[in-house]
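*Asks:* sequence isn't available, so here's the structure alone:
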């Protein structure tokens, strides 16, 4: 089973899962999501919700993710983006959202990941999932 789709977004989320915060309540650490992380999660969940497969993946998968950021400055369409956010940090929030939506049993099923960042005239996130 293979699915692929593009999530067009005027502003691709740059908030990452690593931005979770910690506070101390009654002498114990409590982790929480700051407002910008909650907004990014909600945006991803809303866009991804349209593409949840009828049957979730239960076998190893290869995941292709192309982060397409709006062009700024002298950058041109299709050129690699080598500035923040770090690509590895961007993946975690995306994986968590896709797991919560039941794209797959667990993101440990991702055995192959091809992730890239580009400048793009049409910003958004391209995703392809295939069983291996």
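*Replies:* Looks like it arrived, so ask away. These figures come from a predicted structure and were not determined experimentally. Residues are numbered from 1 along each chain as shown.
*Asks:* every contact and neighbour count from this point should use C-alpha atoms.
*Replies:* Fine.
*Asks:* quick one, strands of this protein?
*Replies:* 2-8, 21-25, 28-32, 61-70, 110-120, 124-131 (DSSP state E).
*Asks:* adding distance to residue 51 and mean neighbour count, write those strands out as TSV.
*Replies:* Shown next, in TSV, are these (distance: least, C-alpha to C-alpha, whole Å; neighbours: other C-alpha atoms under 10 Å):
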stretch	distance to residue 51	mean neighbour count
strand 2-8	7	14
strand 21-25	30	11
strand 28-32	28	11
strand 61-70	14	21
strand 110-120	18	17
strand 124-131	10	18
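*Asks:* second one coming, line it up with the first:
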């Protein structure tokens, strides 16, 4: 999925406010925008048939090169690679890639600086 701007907002950035003495969780605008971007791009790649058994995902987050970075160099700055997966998985579940993201039994997730930014995703039944 080539993307000019790879989302850096993560699912952990949900916010909370108190209404009538009770906490109410909500998505800030930047999280809503990241979700909409992922849904729009992932929507083009939904499989005809949902995965119903265990799957392995390989996810490569390719961020646009900044400064003196090199194409393919590991990205060691935020967002954390583990935090990036939750929003991606939630979007893929909502779109119907699988019955539930609990079917992901193996995950290889990496992040790089890249001349062609985007998110590479490979799904295989295991």
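*Replies:* Noted; the coordinates are in hand. These figures come from a predicted structure and were not determined experimentally.
*Asks:* what's the TM-score for these two chains?
*Replies:* Here the superposed chains carry a TM-score of 0.99, computed using TM-score structural alignment, normalised by the length of structure 2; 126 aligned residues with a C-alpha RMSD of 0.5 Å.
*Asks:* hmm, back to that, dump the strands of structure 1 to JSON lines, plus distance to residue 48 of structure 1.
*Replies:* JSON lines is the format used below for the strands of structure 1 (distance: least, C-alpha to C-alpha, whole Å):
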{"stretch": "strand 2-8", "distance to residue 48 of structure 1": "7"}
{"stretch": "strand 21-25", "distance to residue 48 of structure 1": "25"}
{"stretch": "strand 28-32", "distance to residue 48 of structure 1": "23"}
{"stretch": "strand 61-70", "distance to residue 48 of structure 1": "13"}
{"stretch": "strand 110-120", "distance to residue 48 of structure 1": "17"}
{"stretch": "strand 124-131", "distance to residue 48 of structure 1": "10"}
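*Asks:* nearest to residue 47 of structure 1, out of those strands?
*Replies:* Taking C-alpha to C-alpha, strand 2-8 is the member of these nearest to residue 47 of structure 1, at 6.3 Å.
*Asks:* in structure 2, what range does stretch 47-55 of structure 1 match?
*Replies:* The alignment of stretch 47-55 of structure 1 onto structure 2 (TM-score structural alignment) covers residues 41-49.
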